[in-house]
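Undergrad: have a look; sequence and predicted model below, questions after that.
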Amino acid sequence: MIIEIKVPTPGESITEVELGKWLVEDGDIVEKDQEIAEIESDKATLTLVADEAGQVSLKLEEGDTVEVGSVACTIDTEKQPAETGAKKEEVVRENAKSPSIADSDIKKEVPLVKPEKASVDHEHVKTTAVAKKMMEENNLSVDDIINGLKRISKKDVEAVLEAPKGSGVLAEASKATFSREENREKMSMLRRKLSQRLVAVKNETAMLTTFNEIDMSPVMSMRKQYQNQFIETHGFKLGFMSFFTKAVATAMNFHPAVNSMLDGEEIIQPEFVDVGIAVQTPKGLMVPIVRNAESKSVPAIELEIKELAEKARSKKISVEELTGGTFTITNGGTFGSLLSTPIINPPQSAILGMHNIVDRPVAVNGRVEIRPMMYVALSYDHRIIDGKDSVGFLVKVKELIENPTLLLTEGKNLESILLEL
């Protein structure tokens, strides 16, 4: 029976997608639920899976832009996958456990495979003792290694043609002193959309950035003291991002304008805080959303960030998990960034940039001490966020990170709560 595999819909507002990459060849035999293609939209990269096992026949080319619901390929279910070698070995092992089959019969059925002798062309290739042992353990010959080493390029052919006759050594002839080659790759739909949004932000907003620095000693000490217990209790590590997410959600109580957005001539100010966490993936930057961060604990936020990041990198994330958000956090410090000015993620009005943690001399109670310091940057739309709110918000985030127990009291110190101030 021939079944059709159609392009799924990534979301309600998306009508067209781009076929990014085929993961199988035309005519391949595929298993049920096997990933066969990558589908790219302007928001996320998703995978296309086989509904049934059989022989696949491709109907689209890589890079084609098609409507949702179009037939991407067909599968002939009459042609089923052959039994794999792993399954055959499993059957042999099961038979070996049976008393009715002698050990000698098993040995006859599964003969030892010895590495083939190298061909005449490669018999003079020198092999180290370690490499020879690895080849023997994995049943590989010199031909297997050389044939699978790399593909021949234009540069290799030109190097051999230009080499003096009778040089005899391919390795010497293939050495290129320089390259003039270049690679061209079409931008994905996701990256094209991201480019358009970033340019629009620079042209359509009055973006300004304010900076501060945070002493990370309290949070780092807390992580070091409770990390093992945290892992035993929750099953995952405690990071910094969950503290910052909870801190910005708490700081919104004191500076709600930072959580607002502009819609025409109206300012929308949500009573909830949905924080987008920028995640770098092989296909580009994605921003999964931690919803209602103001109502979640630090462990709950940490777990959600971990799950969303894994989904984004493995292309399993849904459009709904990438849609919305009232504020964004980006962490360039994971790549070693010391300081930067992050770009606002529209239609939001502000974004917090975290950076690398560096030991620096700072003045503490009149004395110079070495502390792990982090520069933080808040980029904001000055049309709806004044300097007082932007600077005050960043100072509040600094206060909460340097005194993380305040996150338990919604940013208020115990004396203020006692005195009902």
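TA: Right, received. Where do you want to start?
Undergrad: CA only for contacts and neighbour counts going forward, please
TA: Fine.
Undergrad: which SSE is immediately downstream of the strand ranked longest in the chain?
TA: Among the segments of the chain that qualify as a strand by DSSP state E, the longest is strand 367-381. Next in sequence after strand 367-381, counting helices and strands by DSSP states H and E, comes helix 387-402.
Undergrad: what separates that following helix from the chain centre, distance-wise?
TA: A distance of 30 Å separates the centroid of the chain from that of helix 387-402, by CA atoms, centre = their mean, to the nearest Å.
Undergrad: buried ones in it?
TA: Neighbour-count burial for helix 387-402 flags 389-391, 393-402 (criterion: 16 or more other CA atoms under 10 Å).
Undergrad: so the helix or strand Gln229 falls within versus helix 387-402, what angle?
TA: Using DSSP H and E, Gln229 maps to helix 217-234. If you take axes from the mean of the first three to the mean of the last three CA atoms, to 10 degrees, helix 217-234 sits at 60 degrees to helix 387-402.
Undergrad: quick one: helix 217-234 to chain centroid distance?
TA: Its chain's average C-alpha position is 25 Å from that of helix 217-234, according to CA atoms, centre = their mean.
Undergrad: got a list of contacts for it?
TA: Helix 217-234 has contacts (CA atoms under 8 Å, 6 or more residues apart in numbering) with 236-240, 299, 371-372, 401-404.
Undergrad: got another one to weigh against that:
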Amino acid sequence: MSIEVKVPVLGESVSEATVGQWLKQPGEAVALDEPIASLETDKVAVEVPSPVAGIMGAHVAAEGDTVAVGALLGLIETSGVANAPAPAPAAAAAPAAVAADDAAALSPAVRRAVLEHGIDPATVKGTGKDGRLTKEDVLAAAVAKQAAPAPVVAAPAPAPAPAPVVSTSGERREERVKMTRLRQTIAKRLKSAQETAAMLTTFNDVDMSAVMEARAKYKDVFEKKHGVKLGLMSFFAKASVLALKDIPSVNAQLQGDEIVYFDYVDISVAVSAPNGLVVPVVRDVDKMSFAGIEKAIADYGKKARDGTLTMADMAGGTFTISNGGVFGGLMSTPIINPPQSAVLGLHRIEDRPVVRDGQIVVRPMMYIALSYDHRIIDGREAVTALKTIKEAIEDPTRLLIDM
């Protein structure tokens, strides 16, 4: 008996996807709920589980095909195969190494790491849910592989060194790779933002001394108490909340001929994922503690690396923070994340000479940038909002007393 596997509902306003990769080939055994294919939507990669246990049948859609929600993807053959539930997790005493049949069911990020580093997934112990491999498991195995001493074998008699091969053709090569659906969507959205919004950027610089001193003083006790590191993003998220509450237009959106103001702050945090930049949303930041913000960002970072972000993780958002400083960027003009009206860009911290009380001193300084839609945010409002963020970072006490 053949069971049809169709494209599942992918999320609100998402009507189609691209077949990224078939995780099961015709003739391979498939367990109930085991991922058999990976679909790329406009925002995330989605794994399609098998509705039954059986044998993978024909692939109706090929890798790279665009498929609509409800379209037929492939078939599962169940003749003579009992619809048994997925195998239970191995007992604690059993090794959690990934079996060869399970290697194809790895997440996209893990598969990419396995291929890049030449790691056999069957030899690696998984630390993820139900013993599944994570990207960190593969990277750790790659490091261990490099550090392992090479086996000592008897060296054969040296052969005459071959003459060096010298290319005299001057050949130059090109490689054409089709853009993923996610990369195509990123390109369209960024170009649309430039063409639609009256985008302008204002800059300021921030003395990071107070924040760095606070982190150095409390980082150990903070991590011990909350189980997460005290980073910079929680300070800037809190400072942004102050600015957005004082200047509501920076937290607003233009919808048709109406301006929509929000009495809550949902901050999209730009995160680098294997397939491109994604912006999961930390919701109700105005009601969260420093630890809550750091935990939410850390969880999203892990999900982005593992390729497990969902559509719901990235839906909405009233303001965006993008930290180009982690890549060494000194200054940039970040692009607005539609339909939002503003984005805060953070950059690297470096020691620079500044004047304090008439004296030239060295301070850890950071350039910050606020790109905004001039259609609904006036220059005065943008400059004031950025200045509020600067003052809160330079004097973190303001974050505690709502100043």
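TA: Received, thanks. From a predicted model like this one, the values you see are computed outputs, not experimental measurements.
Undergrad: so the longest strand of structure 1 versus helix 387-402, what angle?
TA: Going by the same axes, to 10 degrees, strand 367-381 of structure 1 makes 130 degrees with helix 387-402.
Undergrad: so which bit of structure 2 is strand 367-381 of structure 1 matched to?
TA: Using TM-score structural alignment, strand 367-381 of structure 1 corresponds to residues 359-373 of structure 2.
Undergrad: before we move on, back to that, how much does the longest strand of structure 1 stray from structure 2?
TA: With mean CA distance after the TM-score superposition for structure 1, strand 367-381 of structure 1 departs from structure 2 by a mean of 0.9 Å once superposed.
Undergrad: buried stuff in that strand?
TA: Buried residues in strand 367-381 of structure 1 (16+ other CA under 10 Å): 371-381.
Undergrad: just flag the most distant two among those.
TA: With distances taken as CA to CA, the most widely separated pair in the buried residues of strand 367-381 of structure 1 is Arg371 and Asp381, at 32.1 Å.
Undergrad: please identify the helix or strand for Val355 of structure 2.
TA: Using DSSP H and E, Val355 of structure 2 falls in strand 349-356.
Undergrad: tell me the counterpart of Met199 of structure 2 in structure 1.
TA: Match for Met199 of structure 2 (TM-score structural alignment): Met207.
Undergrad: look up how far Glu35 of structure 1 lies from the residue lying closest to its match once chain neighbours are set aside.
TA: Computed as CA to CA, 6 or more residues apart in numbering, the closest residue to Met207 of structure 1 that is not its neighbour in sequence is Asp381, at 4.7 Å. Going from Asp381 of structure 1 to Glu35 of structure 1 by CA to CA, to the nearest Å gives 42 Å.
Undergrad: could you dump the contacts of helix 217-234 of structure 1 to CSV with distance to Lys79 of structure 1?
TA: Output for the contacts of helix 217-234 of structure 1, formatted as CSV (distance: CA to CA, whole Å):
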residue, distance to Lys79 of structure 1
Phe236, 44
Lys237, 46
Leu238, 49
Gly239, 49
Phe240, 51
Pro299, 49
Arg371, 66
Pro372, 62
Ile401, 60
Glu402, 63
Asn403, 64
Pro404, 61
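Undergrad: nearest to Glu12 of structure 1 among these?
TA: Set against Glu12 of structure 1, the nearest of the contacts of helix 217-234 of structure 1 by CA to CA is Pro299 (32.0 Å).
Undergrad: the closest one: helix or strand, and which one exactly?
TA: helix 298-313.
Undergrad: list the buried residues of that helix.
TA: Those would be 298-299, 301-305, 308-309, 312-313, for helix 298-313 of structure 1 by 16+ other CA under 10 Å.
Undergrad: picking that back up, is it correct that the residue nearest to Met207 of structure 1 is in contact with Thr205?
TA: Yes. Using CA atoms under 8 Å, Asp381 of structure 1 is in contact with Thr205, at 6.0 Å.
Undergrad: which residues of structure 2 fall in helices?
TA: Using DSSP state H, the helices of structure 2 run over 108-117, 135-147, 181-196, 209-226, 232-246, 290-306, 311-314, 379-394, 397-401.
Undergrad: among these, which is the most enclosed?
TA: Among the helices of structure 2, helix 232-246 has the highest mean neighbour count (mean count of other CA atoms under 10 Å), at a mean of 22.
Undergrad: quick check: angle from it to helix 290-306?
TA: Relative orientation of helix 232-246 of structure 2 and helix 290-306, computed by the same axes, to 10 degrees: 120 degrees.
Undergrad: okay, and helix 232-246 of structure 2 goes to which residues in structure 1?
TA: The aligned range for helix 232-246 of structure 2 is 240-254, by TM-score structural alignment.
Undergrad: ok, Gly27 of structure 1 - contacts?
TA: Shown in contact with Gly27 of structure 1 (CA under 8 Å, 6+ apart): 55-58.
Undergrad: give the contact list for the closest residue to Ser379 of structure 1 other than its chain neighbours.
TA: In space, and not counting its chain neighbours, Ser379 of structure 1 is closest to Thr209: 4.1 Å by CA to CA, 6+ apart. Counting by CA under 8 Å, 6+ apart, Thr209 of structure 1 makes contact with 341, 377-380.
Undergrad: and Thr209 of structure 1, how far is that from Ala350 of structure 1?
TA: According to CA to CA, Thr209 of structure 1 and Ala350 of structure 1 sit 9 Å apart.
Undergrad: just checking, Ala257 of structure 1 touches His382?
TA: No. Between Ala257 of structure 1 and His382 there is no contact under CA under 8 Å: 10.8 Å.
Undergrad: tell me which of the two has more neighbours.
TA: When neighbours are counted by other CA atoms under 10 Å, Ala257 of structure 1 and His382 differ, and Ala257 comes out ahead with 21 against 16.
Undergrad: just give the closest residue to the more buried one, not the sequence neighbours.
TA: Leaving aside its sequence neighbours, Ala257 of structure 1 sits nearest to Ile385 (CA to CA, 6+ apart; 6.0 Å).
Undergrad: now swap in Met366 of structure 2 and tell me
TA: Ile349 (4.8 Å).
Undergrad: what about that neighbour, how many neighbours?
TA: For Ile349 of structure 2, the neighbour count with other CA under 10 Å is 19.
Undergrad: touching, it and Pro364? I think so.
TA: Yes. With contact defined as CA under 8 Å, Ile349 of structure 2 counts as touching Pro364 (6.0 Å).
Undergrad: what is in contact with those two at once?
TA: Met208.
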